[in-house]
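A.B. asks: sequence and predicted structure are below.
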Amino acid sequence: MNIAFSPCPNDTFVFHAWVHGLIPGAPKLDVTYADIDITNNWAASGNGPEVLKISYAALPWVLSEYALLPSGGALGRGCGPLVLTRGGLSQEADPALLSGRRVAVPSERSTAYLLFRLWAAQNVPGGVGEIIVMPFNEIMPAVRDGKIDAGLVIHEARFTYPSYGLSLMTDLGNWWEGDTGSPIPLGAIIAKRSLDTQAIADWAKASVEYAWAHPEVSRDYILGHAQEMDPSVAQQHINLYVNEFTRSLGDEGYKAISTLLGRAAQEGLTPEFDLSLLR
């Protein structure tokens, strides 16, 4: 079975057991490690791998071909995207200062960018200037070096941005949770509807549970794909993004997804779709 997910610690932690043949009955995986912008586009093309990790914000474009799985993804609290700046723009600054600025985002169909657009509509009069898509690991250096005015960051940047001399303007997770009371749907696991999606969900869930039961087994695999990340940062990353919603979305998780995508459709930011397709 072909699968694509990021080399980030939460994904490699979740899928380590399955990738290494430790889940009884699960098929062998042929893994492609890819940035979220790439997997979002693969899913939208309909020609991507059988199983993918994509942004929840990309779901409305792919649900006719792919089913959302209830296990293996990233959804939680206190783990939202950050808007980072340098110089005089800081958390004390008026977000309106972003008006007309150049902002880098990790994907046009990322949950991070969708949250940013919802937030900016309320806080940045006239909107930002130019949006530039770049791999998430290139965003902080670009802000630091003055190539862009602000960056929307995800993943381990939450823990490492001070080392780049950057300032936090807004934690979009805090904004979203305060506005809706819901956790943040970040990364979804999807599988082609032509497959046995229940079995795939069960294997993903078993891989999550194996990872929790044997956290030391996946260490070398995680660090080998973590782009020279400090082990303590990798563990923080896992602790933040792998939680009970990763095991199973549950009613609260599905409600959060419906809230996000329903609001996005109302604002004209994503296509409208039948919300029953989420289950």
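C.D. replies: Noted; the coordinates are in hand.

A.B. asks: going by C-alpha atoms from here, please, whenever you check contacts or count neighbours.
C.D. replies: Noted.

A.B. asks: got a list of what Asn174 touches?
C.D. replies: Asn174 makes contacts with 78, 80, as judged by Cα atoms under 8 Å, 6 or more residues apart in numbering.

A.B. asks: let's bring in a second one:
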Amino acid sequence: MTSLAFSPCPNDTFVFHALTHGLVPGAPDFDVTYADIDVTNRSAEQGAYDLVKVSYAALPWLLDRYELLPCGGALGRGCGPLVLTRDATDPGVLRGATVAVPSDRSTAYLLFRLWAVDVTPAAIKVVPFDTIMPGVADGTYDAGLVIHEARFTYQRHGLTKLADLGEWWEASTGLPIPLGAILARRGTVDPAAATDWIRASVRYAWDHPGASAEYVLAHAQEMDPAVARQHIDLYVNEFTADLGDQGYAAADALLTRAADAGFVPALPRPLR
């Protein structure tokens, strides 16, 4: 049985519904793990899964063991992480601040470090992403870095958007934001076959958008169905079916900039 790990977020469950429910002809049976991106980033370092969803920011630690697949991941425009505070609008407030982040090997955190190079916080706390907004709201953290559906819900916590790192990245590079990647473990999964399976699952999801609704909501942490739909519409796009030249360029730009800044190691091998 092939092991597969991805997050319980709506974009992932929407994309992988067909593949994990026997709806892709020729695909194997899967042993599925649902895990936060920080868990998959770390577990993949040990080769824990045959196919796994990770942050693009984690690739420098993983490409010696895994191969990047050209589909199934999350890239896009207008979908970047946000920096939130209770009421501050000046980035200078981050100097000496405590900032909560969902992972220290996430694309979100890497973008944050590149953006905040002149306003280094005093402390970074890695916490589950669903605890970040409540923690900022109650004063546990001075600021929080949020991802996914938090784009649509942060106002409910009375929070203020200090920065949209996606807007900053796109203005700086003209490229989409490389958030989540799908990797195949070298020597255990045929990457061409895995690409075909995942693309077939994406096509099924688009052709039968209602088929996965119950599955998506069952894993969406009591998310409102309308928010789940917004989440899917934002993160499942043409790059999910095929990275293309722009997708690879975006990943290369992020990891090259980060390596030049000393934030990550250089890639151990090319992305393709």
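C.D. replies: That came in fine, so what should we check first? What you see is a predicted model, and the numbers here were worked out from it, not measured in a lab.

A.B. asks: quick TM-score on the pair, please.
C.D. replies: With the length set by TM-score structural alignment, normalised by the length of the second structure, the two chains reach a TM-score of 0.98; 270 aligned residues with a Cα RMSD of 0.8 Å.

A.B. asks: what is the burial count for Gly139 of the second structure?
C.D. replies: Neighbourhood size, Gly139 of the second structure [other Cα atoms under 10 Å]: 12.

A.B. asks: so what does it match up with in the first structure?
C.D. replies: Alignment note: Gly139 of the second structure maps to Gly146 in the first structure; criterion TM-score structural alignment.

A.B. asks: mind checking the SS state of its match?
C.D. replies: Assigned by DSSP: H, G, I helix; E, B strand; the rest coil, the conformation of Gly146 of the first structure is coil.

A.B. asks: so where do the strands sit in the first structure?
C.D. replies: 2-5, 30-33, 51-55, 66-68, 74-76, 82-85, 103-105, 131-133, 150-153, 167-171, 184-192 (DSSP state E).

A.B. asks: those strands into a markdown table, with extra columns for mean neighbour count and distance to Pro141 of the first structure?
C.D. replies: Output for the strands of the first structure, formatted as a markdown table (neighbours: other Cα atoms under 10 Å; distance: least, Cα to Cα, whole Å):
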| stretch | mean neighbour count | distance to Pro141 of the first structure |
| --- | --- | --- |
| strand 2-5 | 20 | 24 |
| strand 30-33 | 15 | 22 |
| strand 51-55 | 27 | 23 |
| strand 66-68 | 23 | 34 |
| strand 74-76 | 26 | 25 |
| strand 82-85 | 26 | 11 |
| strand 103-105 | 25 | 11 |
| strand 131-133 | 16 | 14 |
| strand 150-153 | 28 | 10 |
| strand 167-171 | 21 | 13 |
| strand 184-192 | 26 | 23 |
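
A.B. asks: quick one, what contacts Glu149 of the second structure?
C.D. replies: If you count contacts by Cα under 8 Å, 6+ apart, Glu149 of the second structure has them with 227-228, 231.

A.B. asks: what are the boundaries of the helices in the second structure?
C.D. replies: 10-20, 37-44, 107-115, 132-137, 150-153, 165-173, 191-207, 213-218, 225-235, 238-241, 244-260 (DSSP state H).

A.B. asks: and the angle from the third one to helix 244-260?
C.D. replies: When axes from the mean of the first three to the mean of the last three Cα atoms, to 10 degrees is applied, the directions of helix 107-115 of the second structure and helix 244-260 differ by 60 degrees.

A.B. asks: average gap between helix 107-115 of the second structure and the first structure?
C.D. replies: On superposition with the first structure, the mean distance recorded for helix 107-115 of the second structure (mean Cα distance after the TM-score superposition for the first structure) is 0.2 Å.

A.B. asks: just the buried residues of that helix, please?
C.D. replies: The neighbour-count criterion (16 or more other Cα atoms under 10 Å) identifies 107-115 as the buried residues of helix 107-115 of the second structure.

A.B. asks: just want the angle from it to helix 165-173.
C.D. replies: Using the same axes, to 10 degrees: helix 107-115 of the second structure against helix 165-173 is 50 degrees.

A.B. asks: what's helix 107-115 of the second structure aligned against in the first structure?
C.D. replies: Using TM-score structural alignment, helix 107-115 of the second structure lines up with residues 111-119 of the first structure.

A.B. asks: which position in the second structure pairs with Ala201 of the first structure?
C.D. replies: So, by TM-score structural alignment, Ala201 of the first structure is matched to Thr195.

A.B. asks: check Leu52 of the first structure too.
C.D. replies: Aligning on TM-score structural alignment places Leu52 of the first structure opposite Val52 in the second structure.

A.B. asks: follow-up on the earlier one: for the buried residues of helix 107-115 of the second structure, which one is nearest Pro91 of the second structure?
C.D. replies: Nearest to Pro91 of the second structure among the buried residues of helix 107-115 of the second structure, counting by Cα to Cα, is Trp115 at 9.9 Å.

A.B. asks: let me see the contact set for that closest one.
C.D. replies: So, once contact is read as Cα under 8 Å, 6+ apart, Trp115 of the second structure ends up touching 165, 168.

A.B. asks: where's it relative to Gly135 of the second structure, distance?
C.D. replies: Going from Trp115 of the second structure to Gly135 of the second structure by Cα to Cα, to the nearest Å gives 22 Å.

A.B. asks: number of nearby residues for the aligned partner of Leu223 of the first structure in the second structure?
C.D. replies: Matched to the second structure by TM-score structural alignment, Leu223 of the first structure sits across from Leu217. Number of residues near Leu217 of the second structure (other Cα under 10 Å) recorded here: 20.

A.B. asks: hmm, Ala226 and Leu217 of the second structure touching each other?
C.D. replies: No - Leu217 of the second structure lies out of contact with Ala226 (Cα atoms under 8 Å); the separation is 10.5 Å.

A.B. asks: minimum distance to Glu228 of the first structure: which of the strands of the first structure has it?
C.D. replies: Closest approach to Glu228 of the first structure among the strands of the first structure (Cα to Cα): strand 30-33, 15.6 Å.

A.B. asks: that closest one vs the second structure - mean distance after superposition?
C.D. replies: Averaged out, strand 30-33 of the first structure is 0.6 Å away (mean Cα distance after the TM-score superposition for the first structure).
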